[in-house]
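S.K.: what follows is a predicted structure for the sequence shown.
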Amino acid sequence: MSAENKITVFETTGFPNPARIRAALAEKNALDQVDFVEIDVMNKEHRTESFYAMNPLGTVPVLRTAEGDFISESTAITEYIDAHFDGVSLTGQTASARGKIHMMQRRAESMVMDAVGTYFHHATDGLGPDLETNQCSQWGNIQLANAKNGLLYFDRLLANSEYVAGDSFSMADITLFYGLAFADFAKVEISAELTNLIDWREKVGQRPSLKG
């Protein structure tokens, strides 16, 4: 594949959603088949005209396909990666598996990742006053409570399930794993009583794709 036709991922190192994409690529053994471009969020590079042309929402990550199309939203990017590269399926191979994985992926996103993110961006200093605009602390704290309920939900789920969406590792596990990492960063406590969740996190954290 020539350089001009290579897939490109626009990311910000250390942010949870770009980390999800790196993990998906690692699971497919495809990290070396993609170029990465760093977007300096702290200096508002994601709020430039050129970046908005790729993603009008101004969020990372964004993937540019070999054909030159732009895909944003981590779930959509993971779908593309899973279909484009050979290897283990992250999104399910049967209709039943695909439905369950997408359902649990969305729950991991809304109940943990997004809830923690809303708390972080609205009820804390977040990324600082230059980047955090139109904050609503009340909404942020509501989402903190939702995140804590989400952690409890997944602890109960993982009492009877090896992985988030059943017997196989999937994109739902990647999302929850980095949702917990975001919780750590945002100082959202993961109670020691959530032993199923903690044990699952330790287990999947041994995967090479999640160690980076």
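M.R.: That came in fine, so what should we check first?

S.K.: make it CA atoms for all contacts and neighbour counts henceforth
M.R.: OK.

S.K.: residue contacts, residue 59?
M.R.: Residue 59 makes contact with 46, 72, according to CA atoms under 8 Å, 6 or more residues apart in numbering.

S.K.: I'd assumed it was in a helix, is it?
M.R.: No. Following the definition DSSP: H, G, I helix; E, B strand; the rest coil, residue 59 is coil and is not counted among the residues of a helix.

S.K.: pull up the gap between it and residue 17, please.
M.R.: When CA to CA, to the nearest Å is applied, the distance between residue 59 and residue 17 equals 9 Å.

S.K.: which helix runs longest in the protein?
M.R.: If each helix of the chain is counted by residues according to DSSP state H, the longest one is helix 137-157.

S.K.: next one for the comparison:
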Amino acid sequence: MKIYDVANFPNPLRVRIALAEKNATNNVQFIPVDLMNGEHRTAAFIAKNPAASVPVLELDDGTYISECTAITEYIDHLFEGPSLTGSTAKERAVINMLQKRAESMVLEPVGTYFHHATDGLGPALEIYQNKEWGQKQKEISLKGLSYFDTVLADNTYLAGDHFTIADITLYAGIGFAGFAKIDIPADLTHIHRWLSLVAERPSIKL
């Protein structure tokens, strides 16, 4: 298997954490994408993923899989180890719900803020910006963090006692927030407790 990505970018990070959680990192060949010079917008890359985004998983039979949730689910079912996506119908539904909320309420609005209300990746790549929209998305991300603080008031991890893809997505979103200079409010004590817990996982320390 090959994964086309950019190391330390938020979405590639999600997949790399999932691989580490399954002790499967060595089963994948990472192919760096020169995003800063627009490789993701070339015809060759768009043939792999029409959304022109990373990461993209290439299977040995030539199948391309994009979208972090799809890639992570494939990894979770392919390799042995604790499930990241749930074992029962209820677990799978709750994890899927929280993972989607982590995307739509934190990670994605942080990304929109970064690309629209800051210099982002620079003028060569940020060909359209709407600063007002970006600032609004920052507000949404902070409301999202407040929501997850309430979730973590009653849970060790987002979906209960076990680390899942929902935690991975929120962790990547908060990391992106830090890069975009969005501070996590000090009064979100459950978020800060959870961050300290997650930071000690071997998959995060890699």
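M.R.: Noted; the coordinates are in hand. These figures come from a predicted structure and were not determined experimentally.

S.K.: coming back round to it: in structure 2, what stretch matches the longest helix of structure 1?
M.R.: With TM-score structural alignment applied, helix 137-157 of structure 1 matches the range 131-151 in structure 2.

S.K.: what does the matching stretch rub up against?
M.R.: With CA under 8 Å, 6+ apart as the test, stretch 131-151 of structure 2 has contacts from 102, 105-107, 109-110, 112-118, 158, 182, 184, 188-191.

S.K.: ok, 7 Å please
M.R.: Surrounding stretch 131-151 of structure 2, the residues in contact under the criterion CA atoms under 7 Å, 6 or more residues apart in numbering are 105, 106, 109, 110, 112, 113, 116, 117, 158, 188, 190, 191.

S.K.: okay, these in TSV with secondary structure next?
M.R.: Below are the contacts of stretch 131-151 of structure 2 laid out as TSV (three-state DSSP):
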residue	secondary structure
105	helix
106	helix
109	helix
110	helix
112	helix
113	helix
116	helix
117	helix
158	coil
188	coil
190	helix
191	helix
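
S.K.: so which of the residues you listed is the closest to residue 169 of structure 2?
M.R.: Distance from residue 169 of structure 2 was checked for each of those by CA to CA. The minimum falls on residue 106, at 8.9 Å.

S.K.: give me the number of residues near the closest one?
M.R.: A total of 30 residues lie near residue 106 of structure 2 under the criterion other CA atoms under 10 Å.

S.K.: can you check residue 211 of structure 1 too?
M.R.: Residue 211 of structure 1, neighbours per other CA under 10 Å, totals 9.

S.K.: any idea what it aligns with in structure 2?
M.R.: For residue 211 of structure 1, the residue aligned by TM-score structural alignment is residue 205.

S.K.: how about the helices in structure 1?
M.R.: Going by DSSP H, structure 1 shows helices at 16-27, 49-54, 74-84, 95-108, 114-123, 137-157, 171-185, 195-204.

S.K.: the third one aligns to what range in structure 2?
M.R.: Same thing as helix 74-84 of structure 1. Per the alignment by TM-score structural alignment, helix 74-84 of structure 1 matches residues 68-78 in structure 2.
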